[in-house]
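Q: Below is the sequence, then the predicted model.
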Amino acid sequence: MTKSRPQIGIIGGSGLYSLFTDAREEFPDTPYGKASAALTIGRLGGREVAFLPRHGRHHQYAPHGINYRANVWSLQAAGVQQIIGVGAVGSLTPSIPPGSLVVPDQLVDRTTSRVQTYFDCPRVAHASFADPYCPTGRRTALQAAEKCGWPPVDGGVQVVIEGPRFSTRAESQWYAAQGWSTIGMTAHPEVVLARELGLCYTPLSLVTDLDAGVEEGNGVTQHEVMEAFATSLGRLHGVLDELVPLLAEERECACASLRPGAL
């Protein structure tokens, strides 16, 4: 019997394992080594979905040490065409408090050491990246969150830093002064790799804290972030339950056509 291939992939934390029914595991081969973990494939909202914990099953990979190329490639190899990227972020403004759900529309890369392309020499290609996220996926995510009674923040700029440390107060204040709204460590190069493969990428950013420069205090701690994320897991599950069946089975966006060809 031929197994069905999941069209939708979710990348996020290990707490999302409980989403699925009738789950199985697959570990697709990639030219880039092993992904962070095996894919867990199961049913969600009547659809076949593949889940990948980006930090590994035991959170053993720091943001700068994740094999992003293998992760995104493994999802495509399994049949995924649309990726939902779930991540914890800090807020750079009091107007977006902890507990908010943000669906950003822009990204700024401040990482320093990550391989961020499939086009190693001598293959050369230049991906169109003016609008990083799938516009159709974003609209659908906003709709799903509203249906769940969790009014989302529509749009905003997420700045991605190298990590694993959090920002200094001066760095945080500088990011905020640019008008950027949230800060995280994993959205890049995940989304650009999806673009290079012609995949849709829809972000769901959960605000766990106010970043170091936003208010006085001791700054962000790992415990604070993990605790806040765990507290909102139930609400995230609800949004994903609504979002997955709403995503179109036949894509009408331009994401697939934006996949660049090697020169």
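A: On my side now, so go ahead. Residues are numbered from 1 along each chain as shown.
Q: going forward, measure contacts and count neighbours with C-alpha atoms only.
A: Will do.
Q: which stretches of the stretch 51-200 of the chain form helices?
A: 68-78, 135-147, 169-177, 187-196 (DSSP state H, counting those that start in this stretch).
Q: From the chain's centroid, how far away is the second one?
A: Spelled out, that is helix 135-147. Mean-position distance between helix 135-147 and its chain equals 15 Å (Cα atoms, centre = their mean, to the nearest Å).
Q: Could you do the first one as well?
A: Helix 68-78 has its average C-alpha position 13 Å from the chain's average C-alpha position, going by Cα atoms, centre = their mean.
Q: In TSV, list the helices of the stretch 51-200 of the chain along with distance to residue 241 and mean neighbour count.
A: As requested, the helices of the stretch 51-200 of the chain are arranged in TSV below (distance: least, Cα to Cα, whole Å; neighbours: other Cα atoms under 10 Å):
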stretch	distance to residue 241	mean neighbour count
helix 68-78	20	24
helix 135-147	8	20
helix 169-177	33	16
helix 187-196	22	24
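Q: Let me know how buried residue 93 is, in neighbour terms.
A: 19 (other Cα atoms under 10 Å).
Q: how about it, what does it touch?
A: By Cα atoms under 8 Å, 6 or more residues apart in numbering, residue 93 lies in contact with 176, 181-182, 210, 214.
Q: circling back: kindly reformat the helices of the stretch 51-200 of the chain as a markdown table containing distance to residue 8.
A: Shown next, in a markdown table, are the helices of the stretch 51-200 of the chain (distance: least, Cα to Cα, whole Å):
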| stretch | distance to residue 8 |
| --- | --- |
| helix 68-78 | 9 |
| helix 135-147 | 11 |
| helix 169-177 | 33 |
| helix 187-196 | 13 |
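Q: Can you tell me which of those is nearest to residue 246?
A: helix 135-147 (6.7 Å; Cα to Cα).
Q: Now do the closest one: everything it contacts.
A: 103, 105, 151-152, 154, 200-204, 239-240, 242-243, 246-247, 253.
Q: before we move on, the earlier item: nearest to residue 21, of the helices of the stretch 51-200 of the chain?
A: helix 68-78 (18.0 Å).
Q: can you list the contacts of residue 93 in JSON lines and add distance to residue 170?
A: Converted to JSON lines, these look like this (distance: Cα to Cα, whole Å):
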{"residue": "176", "distance to residue 170": "10"}
{"residue": "181", "distance to residue 170": "16"}
{"residue": "182", "distance to residue 170": "15"}
{"residue": "210", "distance to residue 170": "14"}
{"residue": "214", "distance to residue 170": "10"}
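Q: Put this next to the first one:
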Amino acid sequence: MSEPVIGIVGGSGVYQIEGLEEARWQAVDTPWGPPSDEILTGRLGGVRMAFLPRHGRGHVHAPSEVPFRANIDALKRLGVTDVVAVSACGSFREEMAPGDFVIVDQYIDRTFARAKSFFGTGCVAHVAFSHPTCARLSGAAAAAARATGVTVHQGGTYLAMEGPQFSTLAESRMYREVWGADVIGMTGMPEAKLAREAELCYASVAMVTDYDCWHPGHDAVDVASVIRTLTLNSANARALVTHLPGVLTDRPTPCPCGCDRALEHAVMTAPDKRDPALVARLDAVAGRVLKC
């Protein structure tokens, strides 16, 4: 067992946690550019935590422009071991109602304008991704969410769309009826892929704000009701975070899901063919296997 360092990637307000000790905003330099914002570090319940606003404070980064590689690299540099991603989503399922939380365990990646890997020409790697989230960490996130009293759905498929526009009705129906997705959002990818490449345990908590446009009553939902749900979700997300240290006091080493060994046999480029410049950029993400 080892002491975890919990990283929370979320929206505005999620980092406003009562009881966070030794709190300070910290700038982190990465070879991939600056992360979305400074990172708030501190201790909660004796456990080290780091909070990263995915869109930046004030919501300045559009989904396609979030610096996902810099964000994951920065968390890794700070010693984070377990990443819990919190994000808003639309629902394709009647039973996954506004205000509910869905613990995502699968993805359909429809993004196309984002860098999706730390690796590339000069150092090629292929990580396994059939199970894209950490079952251990997802279970802990579900337990923390249930402790808040919110309705939690354990397991769900997240359709990651490019955005920033929402779906057409035809797309929404296809995602729901043909592809079998459960929720839809704009930030789940490539965040989960990059976390796997960085050998970080990763769990995703999708907070339902409304039904996507497939729902016959979607047009009847007014802005005020959506804002009320967003406000409630933010409060519940903060409550979830306060419960995480209690369910993550000890961390099995190695991770039983293999997250912390994802690069064990993933790097394909022969050592003498590797690009030194790219290898240098991978010092935090892949230094364990590249011996940076």
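A: All right, it came through fine. Because the structure is a prediction, the values reported are computed rather than measured.
Q: Strands along the stretch 1-150 of structure 2, start to end?
A: 5-10, 21-26, 39-44, 47-53, 82-91, 101-104, 106-109 (DSSP state E, counting those that start in this stretch).
Q: quick one: contacts for residue 104 of structure 2?
A: 133, 154-158, 203-206.
Q: just checking, residue 219 of structure 1 touches residue 172?
A: No: using Cα atoms under 8 Å, residue 219 of structure 1 is not in contact with residue 172, being 10.3 Å away.
Q: between these two, what contacts are shared?
A: Common neighbours of residue 219 of structure 1 and residue 172 (Cα under 8 Å, 6+ apart) are 211-213.
Q: returning to what we had before: closest one of the contacts of residue 93 of structure 1 to residue 123 of structure 1?
A: residue 182 (34.1 Å).
Q: got a list of what the closest one touches?
A: Neighbours of residue 182 of structure 1 in contact, by Cα under 8 Å, 6+ apart: 89-93, 156-159, 207.
Q: Next: residue 102 of structure 2.
A: By Cα under 8 Å, 6+ apart, the neighbours of residue 102 of structure 2 are 96, 152-156, 205-208.
Q: let's see it at 7 Å
A: 152-156, 205-207 (Cα atoms under 7 Å, 6 or more residues apart in numbering).
Q: Considering those residues, which is situated nearest to residue 230 of structure 2?
A: Nearest member of the contacts of residue 102 of structure 2 to residue 230 of structure 2, counting by Cα to Cα, is residue 207, at 8.6 Å.
Q: average offset between the strand or helix carrying the closest one and structure 1?
A: Using DSSP states H and E, residue 207 of structure 2 sits in strand 201-211. Compared with structure 1 after fitting, strand 201-211 of structure 2 has a mean deviation of 0.6 Å; criterion: mean Cα distance after the TM-score superposition for structure 1.
Q: thinking again about what came up before, just the buried subset of the contacts of helix 135-147 of structure 1, please.
A: 103, 105, 152, 200-204, 239-240, 242-243, 247 (16 or more other Cα atoms under 10 Å).
Q: I'd like those residues as JSON lines, with distance to residue 53 of structure 1 appended.
A: Converted to JSON lines, those look like this (distance: Cα to Cα, whole Å):
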{"residue": "103", "distance to residue 53 of structure 1": "20"}
{"residue": "105", "distance to residue 53 of structure 1": "23"}
{"residue": "152", "distance to residue 53 of structure 1": "23"}
{"residue": "200", "distance to residue 53 of structure 1": "18"}
{"residue": "201", "distance to residue 53 of structure 1": "16"}
{"residue": "202", "distance to residue 53 of structure 1": "16"}
{"residue": "203", "distance to residue 53 of structure 1": "15"}
{"residue": "204", "distance to residue 53 of structure 1": "15"}
{"residue": "239", "distance to residue 53 of structure 1": "18"}
{"residue": "240", "distance to residue 53 of structure 1": "15"}
{"residue": "242", "distance to residue 53 of structure 1": "20"}
{"residue": "243", "distance to residue 53 of structure 1": "19"}
{"residue": "247", "distance to residue 53 of structure 1": "21"}
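Q: Out of those residues, the closest to residue 22 of structure 1 would be?
A: Distances from residue 22 of structure 1 to those, taken by Cα to Cα, are shortest for residue 240, at 17.2 Å.
Q: Help me confirm that the closest one is found in a helix?
A: Yes: membership of residue 240 of structure 1 in a helix is supported by DSSP: H, G, I helix; E, B strand; the rest coil.
Q: rewinding a little: reformat the contacts of residue 182 of structure 1 as JSON lines; add distance to residue 144 of structure 1.
A: Formatted as JSON lines, the contacts of residue 182 of structure 1 follow (distance: Cα to Cα, whole Å):
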{"residue": "89", "distance to residue 144 of structure 1": "20"}
{"residue": "90", "distance to residue 144 of structure 1": "22"}
{"residue": "91", "distance to residue 144 of structure 1": "22"}
{"residue": "92", "distance to residue 144 of structure 1": "25"}
{"residue": "93", "distance to residue 144 of structure 1": "24"}
{"residue": "156", "distance to residue 144 of structure 1": "18"}
{"residue": "157", "distance to residue 144 of structure 1": "21"}
{"residue": "158", "distance to residue 144 of structure 1": "21"}
{"residue": "159", "distance to residue 144 of structure 1": "24"}
{"residue": "207", "distance to residue 144 of structure 1": "18"}
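Q: what residues are up against the residue nearest to the spatial centre of structure 1?
A: In structure 1, the centroid-proximal residue (Cα atoms, centre = their mean) is residue 85; its distance is 2.3 Å. Residue 85 of structure 1 makes contacts with 10-12, 201-204, as judged by Cα under 7 Å, 6+ apart.
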